[in-house]
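> give the three-dimensional model of this entry:
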Amino acid sequence: MCRWLAYQGKPCFLDDMLLRPNHSLVLQSMEATKAVTAVNADGFGAAWYGEKGTPALYREVLPAWSDANLRSIAEHTKSHRFMAHVRASTGTNTSRENCHPFNVENWLFMHNGQIPEFEAVRFALERQLDEKYYLRRTGTTDSELIFLLLLQHGLEHEPCSALKHVFTDIELAIRAKGIQDPFKASLCISNGLQFWGVRYASFGPPPTMFVKKVDGGVVLASEPYEMERQGWQAIPSQSLVELVGESVEIKQFILEERAA
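Coordinates of the predicted model:
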């Protein structure tokens, strides 16, 4: 399973959270404690917003701990809103196109979890994409496909409705193939103004998610970046989190029943 982190608040250097803490995201790429797989070595990515409406994006296939460019960028880049992700592949190949975060215009998306037996449902889900979104697909992951489906179903206007619509479509596709394993997601989205996070599973425990208010900002992460974990709040299962400024709102995320 992957590890990720998102921050918004007063501008800070990326390395303040990605590199410096005693359980930083880069350290988690070597030894995560809240993931099924401890090592996340199938690439990484970071994205940050600056003075423009669209974010900067850096993705690489090297393990995060071995990339000197990441260290240099993180030490010299300051941002008021950024996200980063270290990847543990669930079957798709390791390439820049498959590394998170994914970006379309002002939107960013990253994900931990998986659509079970993805290859069995991939065709049914990909054919739901309109041409304009299908042509934006550059990789092969279920994560990128989820992002494009969200954009198609109104993410820009009604994020919660888009999430429920797409998650329901995924559940219906899984059910139609008789797949017994759960769909799991711990994801984060930004439009450059705020963050949304979802912690969800068809059944059983979803991948973890935590939130913490820090000096002048707030952090949403799949795992605390501090070993002490003081001040970190676990997000409950089946939850939608909205981060606006320094405020944190947690709502229930329950799908509506819909026939296939």
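
> make it CA atoms for all contacts and neighbour counts henceforth
Fine.

> quick one: contacts for the closest residue to Lys78 other than its chain neighbours?
Once flanking residues are discounted, Lys78 sits nearest to Phe13: 4.1 Å by C-alpha to C-alpha, 6 or more residues apart in numbering. Applying C-alpha atoms under 8 Å, 6 or more residues apart in numbering, we find Phe13 in contact with 74-79.

> and for Lys212?
218-220, 231-233.

> which of the residues you listed count as buried?
Buried members of the contacts of Lys212, counted by 16 or more other C-alpha atoms under 10 Å: 218-220, 232.

> is it fair to say His165 lies in a strand?
No. Counting by DSSP: H, G, I helix; E, B strand; the rest coil, His165 falls outside a strand, being helix.

> to compare against the first, here's another:
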Amino acid sequence: MCRWLAYSGEPLRPSTVILDAKHSLVAQSLDSPLGAETVNGDGFGVGWYPVGSVAGSIPATFHSTEPAWNDENLRELTRAVESPLFFSHVRAAAGPPIQRTNCHPFRYENWLFMHNGFLGEFKKMKRDLTFAIDPSLYPSVLGTTDSEVLFHLALTLGLVDDPVKGMNAAIDEVERVGHEHGVLFPMQGTIAVSDGATIWAFRYSSQGRSRTLFHSVDIPTIREMYPDVERVSQFGDHAHVVVSEPLNDLPGVFHEVPEATVAILDRTGYHHEPFRSE
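Next comes the predicted model:
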């Protein structure tokens, strides 16, 4: 469906991973070996928190319907800014039209959200799920994707206070409504959410066969494993990425996030918790 990347750590030019890695996000937009679609050329987006951001800071975003590999603005922007936490997403449209408001990541106040996957037979569920969004949040729904509805449903159900509980409640509602409409597997995908300090990365599907999700190991560990790889010197000790698929072929650098799991990334590193594993 799509490919995405989330970075947290010392301030970094996004181009380092979005453009310059061997299997960068832009490379994956042209050729995604682990994706449901090989090509993800139906637009892209970047969202980043500025250097020196404090709690509650609003992230900047840039979206385009151009293929990521063909947009000079993406190259200029990601080489010009630095950020301690950023999201990027390349899209393969599965139904909703190719338009800028349908490009991830989505933003609400200081929150960023992106999704790889789909809500099964969304047309059957769309009305009920949209009407379940809090009326005060509804004006913030600018596009037509199932992903944006899922984000605002999670906001309605408590994501700001507790992202894990909020996402769990939103998916509960998706599966309840889906089953009422005869949808066998209503939820599919991986999700990234951030408040500017922490990243929550979810891997879950109703079928138990979710889209791929990986995260890097600690940079000091990578330096010990590969002391001669010069590229590692570009990253600080706290640099981590969560990705739809690995950015390089070095064994041991990326670990797969298990099915029905949320990987929580903060300044102390990763913490895995079961998510809807029952």
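
> circling back to that earlier point, tell me the one of the contacts of Lys212 of structure 1 nearest Pro101 of structure 1?
Pro101 of structure 1 lies nearest to Leu220 out of the contacts of Lys212 of structure 1, by C-alpha to C-alpha, at 14.6 Å.

> how far away is the aligned partner of Glu173 of structure 2 in structure 1 from Thr77 of structure 1?
Counting by TM-score structural alignment, Glu173 of structure 2 corresponds to Asp169 in structure 1. Distance, Asp169 of structure 1 to Thr77 of structure 1, using C-alpha to C-alpha, to the nearest Å: 39 Å.

> what's the answer for Lys177 of structure 1, then?
As defined by C-alpha to C-alpha, Lys177 of structure 1 lies at a distance of 46 Å from Thr77 of structure 1.

> and the aligned residue in structure 2 for Ser66 of structure 1, how many neighbours does it have?
Matched to structure 2 by TM-score structural alignment, Ser66 of structure 1 sits across from Asn70. Neighbourhood size, Asn70 of structure 2 [other C-alpha atoms under 10 Å]: 11.

> OK, contacts around the aligned partner of Gly35 of structure 2 in structure 1?
Matched to structure 1 by TM-score structural alignment, Gly35 of structure 2 sits across from Ala35. By C-alpha under 8 Å, 6+ apart, the contact set of Ala35 of structure 1 is 1-3, 207-208.

> before we move on, what about Glu144 of structure 1?
With the criterion set at C-alpha under 8 Å, 6+ apart, Glu144 of structure 1 makes contact with 98, 102, 137.

> gap between the second one and Glu246 of structure 1?
Computed with C-alpha to C-alpha, the distance linking Phe102 of structure 1 and Glu246 of structure 1 is 24 Å.

> about what we covered before: which of the contacts of Phe13 of structure 1 fall within helices?
Within the contacts of Phe13 of structure 1, residues falling in helices by DSSP state H are 74-76.

> what's the closest of those residues to Ser190 of structure 1?
Ser190 of structure 1 lies nearest to Ala74 out of these, by C-alpha to C-alpha, at 19.6 Å.

> among Phe102 and Glu246 of structure 1, which residue is more densely surrounded?
Phe102 (23 against 17).

> map the more buried one onto structure 2.
Counting by TM-score structural alignment, Phe102 of structure 1 lines up with Phe106 in structure 2.

> how many other residues sit next to the closest residue to that match other than its chain neighbours?
Taking C-alpha to C-alpha, 6+ apart as the measure, Phe106 of structure 2 lies nearest to Phe113, with 5.2 Å between them; neighbours along the chain are not counted. Phe113 of structure 2 has 24 neighbouring residues, counting by other C-alpha under 10 Å.

> got the contact list for Phe113 of structure 2?
Taking C-alpha under 8 Å, 6+ apart as the test, what Phe113 of structure 2 contacts is 104-107, 151, 191-194.

> select from these every entry located in strands.
In strands, defined here by DSSP state E, the members of the contacts of Phe113 of structure 2 are 106-107, 191-194.

> secondary structure element holding the most centrally placed residue in structure 1?
Note on structure 1: the residue nearest the mean C-alpha position is Met110, at 2.5 Å, using C-alpha atoms, centre = their mean. Element membership of Met110 of structure 1, judged by DSSP states H and E, is strand 107-114.

> next structured bit after that strand?
Per DSSP H and E, the first helix or strand lying C-terminal to strand 107-114 of structure 1 is helix 118-126.

> what number of residues lie near Phe203 of structure 1?
Phe203 of structure 1: 12 neighbours (other C-alpha under 10 Å).

> re the thing from before, comparing Asp169 and Thr77 of structure 1, which shows the higher neighbour count?
Asp169 (19 against 14).

> where do the strands sit along structure 1?
Going by DSSP E, structure 1 shows strands at 3-13, 44-49, 56-60, 78-86, 102-104, 107-114, 184-190, 195-201, 210-214, 217-221, 233-234, 239-244, 247-252.

> TSV for these, including distance to Glu131 of structure 1?
Formatted as TSV, these follow (distance: least, C-alpha to C-alpha, whole Å):
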stretch	distance to Glu131 of structure 1
strand 3-13	30
strand 44-49	26
strand 56-60	24
strand 78-86	28
strand 102-104	15
strand 107-114	19
strand 184-190	23
strand 195-201	26
strand 210-214	36
strand 217-221	33
strand 233-234	39
strand 239-244	29
strand 247-252	33
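
> so which of the ones you listed is nearest Gly154 of structure 1?
strand 107-114 (12.4 Å).

> now do the closest one and strand 184-190, the angle between them.
170 degrees (axes from the mean of the first three to the mean of the last three C-alpha atoms, to 10 degrees).

> how big is the offset of strand 107-114 of structure 1 relative to structure 2?
Once fitted to structure 2, strand 107-114 of structure 1 is off its aligned match by 0.3 Å on average (mean C-alpha distance after the TM-score superposition for structure 1).
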